[in-house]
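S.K.: make a model of this:
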Amino acid sequence: MKRSTTNDRASALERAGTGWTLAAATYVFAIVMIGTTLPTPLYPRYQAEFGFGNTQTTMLFSIYAGAVIAALVFFGRLSEAWGRKPLLAAGVLVSLISAGLFMLGDQLGLLYAGRVFSGIAAGIFTATGTVAVLENAPPGRRRLATSLATAANIGGLGLGNLMSGTVAEAFPRPLFTPFLIHAVLLLVAGAALLGVRESALSRSRSLRLQLPAIPPESRAVFLRAVPGAVASFAIAGLYSAVAPSFMQQTLDIGSAAVIGAVVFALFGASAACQLLFQGLADRTLVLCGGIIQVACMVSLSIALLADSTLLLVVSAILGGAGQGFLFTTGMRAITAVTEVRNRTAVTTSYFILAYLAMSAPIIGVGVLALVIGLVASTISFAVMTVLVAGLTLLGVGRWSSQRRGVAG
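M.R.: The predicted structure is shown next:
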């Protein structure tokens, strides 16, 4: 027994991360997530290039969200059976294929294919990237790793917008160059992946799907978290898919750099709030998040009616802050009450719900815009989101009022 314990400890030490492995895992995660939002500031240019309207833009975004959901289901458990690194390598490769398709994107079909591949890459890393970052942390640095995983995920989404918009304005071939730069960064990520330590123990080669499930012990908390998750990701979807169009058509903003910066403000605020306020009590976070979401939709509606770019930026920051407060609080509360063997399934369910909320309402906004116009359809979306946020506020009393620390 003593020899077995010694071997277990030696094995654990062999798998222990270092500062370098943590940095490598974080970099790979961030670079793949950057690629998922590169097209957002370029949507007005694609509309001019291919002659399609707002509905087509929302479909391009929604097919990405659908691919994320499919990847969560098909690849959610694979890293436990095949190992983290093989699956992360597959995600980098799929992201590289996506970049190549966008670089070749002289046909609308290539854009759709590129969005599908970027969604698959995002789904792989949503299921595996966070775990890889946490498991590559040095002993005693789990809190740092949690913060870095958040920054790589949400921050990567924001940086994709910022990088794409800036590059499109500063360099020739704006529909080609951002993806070329991303392809180079992905090649570096492939090299960095060699330094990421493998920590998954099983090698069963199982092909079981990660079907969504809500175990009995989690159902009450899961249902409590649903309104916040739905509203948060619906707002993120609106800014990712529709905001570029109404910035160009309503506010007369054609600069890809400005569009990218506005969408970056949402994801940057989300990441910052997740990092800065994670120690507050759940009830406080949910109350603040619900109020902020209502303020976000009110300021967005006024921005559209008054043609105010400043209010649009304020709305984006508020939307990101609301997401940062609500989505992470829900995830943390759900995993806290879920047995370890059920956590992958319930986490997958939570993300599937989030991406459905991100895509389905946005399709509705695009279709409704054909009938009543983009401003009116967006304000209708805002009203519905306020109602959902109201459900969040009604349930505040059922959340814990105790502060939650983060283990070091």
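S.K.: when you work out contacts or count neighbours from here on, use the C-alpha atoms and nothing else.
M.R.: Fine.
S.K.: and Val258, how many residues sit next to it?
M.R.: By the criterion of other Cα atoms under 10 Å, Val258 has 19 neighbours.
S.K.: just give the nearest non-adjacent residue to it, would you?
M.R.: Nearest residue to Val258, sequence neighbours excluded (Cα to Cα, 6 or more residues apart in numbering): Gly165, at 7.1 Å.
S.K.: likewise Thr166?
M.R.: Ala257 (4.5 Å).
S.K.: ok, now how distant is the residue most central in space within the chain from Val365?
M.R.: By Cα atoms, centre = their mean, the mean C-alpha position of the chain lies nearest to Ile154, the distance being 5.5 Å. Distance from Ile154 to Val365, counting by Cα to Cα, to the nearest Å: 24 Å.
S.K.: same deal with Leu108?
M.R.: Distance, Leu108 to Val365, by Cα to Cα: 21 Å.
S.K.: tell me which helix or strand Pro178 sits in.
M.R.: helix 177-193 (DSSP states H and E).
S.K.: one more: Leu387?
M.R.: helix 374-394.
S.K.: mind listing what's buried in that helix?
M.R.: Neighbour counts over helix 374-394 (16 or more other Cα atoms under 10 Å) mark 374-379, 381-383, 385-386, 388-393 as buried.
S.K.: what does stretch 326-342 give?
M.R.: Buried, per 16+ other Cα under 10 Å, within stretch 326-342: Leu326, Phe327, Thr328, Thr329, Gly330, Met331, Ala333, Ile334, Thr335, Thr338.
S.K.: from these, which is closest to Gln274?
M.R.: Nearest to Gln274 among the buried residues of stretch 326-342 is Thr328, at 6.9 Å by Cα to Cα.
S.K.: let's see this one next, to set against the first:
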Amino acid sequence: MSPTATLALLVSIVVTFLASSAAPTPLYATYGAEWGFGSLGTTLAFGVYAVAVLVSLLVLGRLSDELGRRPVILAGIAGQVVALVVLTTAPDYAALLTGRVLQGVATGAAVGALGAAMLDVDRTRGAIANGTAPGAGTAIGALLAGVVVQFAPAPTHAIYLLVIALLLLQGVGVQRMTETAPRLPGAAARARASLVPEVRLPRAVRPRMLVAAPVVLAVWALAGLYGSLAPSLVRELGGQGVLLGTLALTTLAGVAAAAALVLRERSARTLMLVGIASVAVGVAATLTAVGAGSLVGFFAGSFVAGIGFGAGFQGAVRTVVGAAQPHERAGVLSAVYVVAYLGMGVPAVVAGSLVGHVGDVTAVVRDYGIAVVLLSLTALAGLLRPEAVVPAGPAASAETPVVEAVRA
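M.R.: Model (predicted):
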């Protein structure tokens, strides 16, 4: 398999994994009506997935640095298929939560290996793909699930069966893929040691992570808002139909993927500046529209916020992985995703609890949005510090000097 074909395969798997995680979003209303849970149950189902990803990243995130990328990716695909089978046959809410936990474990195991493999194949294009694929997958999964739920028969089965078929085909492709990180002597012992939960950052990466982490937190907190509460908010604003509710997350994530691709030639610092500024402006516009009861304004603000999500995450990924050596890549990317899923999962669960307590979606969204804006401004202040360390060019390599002052 050629490097280009390998990179395309790896990107497609990331897209499928994130699409799989977004697929249940439009189904929560159906599940809730059948099994008797509301906003709190929805955000709990969303939150347990994020927590499972976090735990899996901490335990399994560095495994492919020792065992190789292919076996870890194949194990992740197998776990994702099992999770989707559980969701397809779920008879109750407990089974839904079980399926979401299994999805989170499989995603956490595979995402670091997939991202590292993309960098192994091509450092420049791999960094761009790492920042683009999550948004593309989330957008495709949410949109496809919305279409299936609204127009296809057996909606709680069809979307999952479609994703299972795609994953099985991708598994065959991984079997044909050349290993990008061959095992070295003593790998088994190091692999066992890597299972001890921790986030280990190489010395050269640490100052970059201090700059990038607030940006990652801000943009993924925004994703958590849309993934957990956007469908309910769209209904509050007068939107009708499952598909329209799903389009909020699709807009945010789809624009994020497009922005990351369009702005790929910009420096990492520029991307993060554009990202956090767009998040702040987009969320402020969204909150204004919610206050005015404008559905059109809500989607316009979501479009601007999506630019921030894509640009900010792309810049953060490039900032951090630019200093990682090949044998450190999976662990470093896993650490980035730990920050991301902390930002996405914890606020979403808290917001869902508040909705269940106060019964007002718009009030909770307003407070959540204000918190995201404040977090964005904090990230901006950190990025503008003179001692902040950010790679200078659009295609920063592992050899980029770490000590590089940012000039405004």
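S.K.: tm score of chain vs chain?
M.R.: Scored against TM-score structural alignment, normalised by the length of structure 1, the superposed chains reach a TM-score of 0.87; 388 aligned residues with a Cα RMSD of 2.4 Å.
S.K.: coming back round to it: average offset between the helix holding Leu387 of structure 1 and structure 2?
M.R.: Per the superposition on structure 2, helix 374-394 of structure 1 and its aligned residues are separated by 1.2 Å on average (mean Cα distance after the TM-score superposition for structure 1).
S.K.: where along structure 2 do the strands fall?
M.R.: Along structure 2, no stretch is classed among the strands by DSSP state E.
S.K.: now do the same for Pro347 of structure 2: its match in structure 1.
M.R.: Using TM-score structural alignment, the partner of Pro347 of structure 2 in structure 1 is Pro361.
S.K.: picking up where we left off before, ok, Leu108 and Val365 of structure 1, which is more surrounded?
M.R.: Val365 (26 against 15).
S.K.: residues in contact with the residue lying closest to the more buried one once chain neighbours are set aside?
M.R.: The shortest distance from Val365 of structure 1 to any non-neighbouring residue, by Cα to Cα, 6+ apart, is to Ser377 (5.5 Å). Each residue near Ser377 of structure 1 by Cα atoms under 8 Å, 6 or more residues apart in numbering is listed here: Val365, Gly366, Leu368, Ala369.
S.K.: the last one is in contact with Ala376, isn't it?
M.R.: So that's Ala369 of structure 1. Yes. Assessed by Cα atoms under 8 Å, Ala369 of structure 1 is found in contact with Ala376 at 7.3 Å.
S.K.: and stretch 52-63 of structure 1, how far from the chain's centre?
M.R.: 19 Å (Cα atoms, centre = their mean, to the nearest Å).
S.K.: who's in contact with it?
M.R.: By Cα under 8 Å, 6+ apart, stretch 52-63 of structure 1 touches 43, 46-47, 111-112, 115-116, 119, 240-242, 245, 358-360, 362-363, 366-367, 369-370.
S.K.: and if we set it to 7 Å?
M.R.: Contacts to stretch 52-63 of structure 1, defined as Cα atoms under 7 Å, 6 or more residues apart in numbering, come from residues 43, 47, 112, 115-116, 241-242, 245, 359, 362-363, 366-367.
S.K.: quick check on those: which are buried?
M.R.: Buried among the contacts of stretch 52-63 of structure 1 by 16+ other Cα under 10 Å: Tyr43, Tyr112, Arg115, Val116, Ala241, Val242, Ser245, Ser359, Ile362, Ile363, Gly366, Val367.
S.K.: okay, now the residue nearest to the last one when sequence neighbours are not counted: neighbour count?
M.R.: Of all residues not flanking Val367 of structure 1 in the chain, Thr55 sits nearest, at 5.7 Å (Cα to Cα, 6+ apart). Using other Cα under 10 Å, Thr55 of structure 1 has 19 other residues around it.
S.K.: same check, this time on Leu184 of structure 2
M.R.: 12.
S.K.: go on, the one 4 residues further on?
M.R.: Around Ala188 of structure 2 sit 14 other residues, with neighbours defined as other Cα under 10 Å.
S.K.: what do you get for Gly356 of structure 2?
M.R.: 16.
S.K.: trace it over to structure 1, please.
M.R.: Using TM-score structural alignment, the equivalent of Gly356 of structure 2 in structure 1 is Leu370.
S.K.: ok, that match to Leu157 of structure 1 distance?
M.R.: Taken as Cα to Cα, the span from Leu370 of structure 1 to Leu157 of structure 1 is 29 Å.
S.K.: same deal with Phe52 of structure 1?
M.R.: 25 Å.
S.K.: of the two, which one has the most company?
M.R.: Using other Cα under 10 Å, the more surrounded residue of Phe52 of structure 1 and Leu157 is Leu157, with 27 against 13.
S.K.: could you pull up the contacting residues of the more buried one?
M.R.: Neighbour list for Leu157 of structure 1: Met33, Ile34, Thr36, Thr37, Phe267 [criterion: Cα under 7 Å, 6+ apart].
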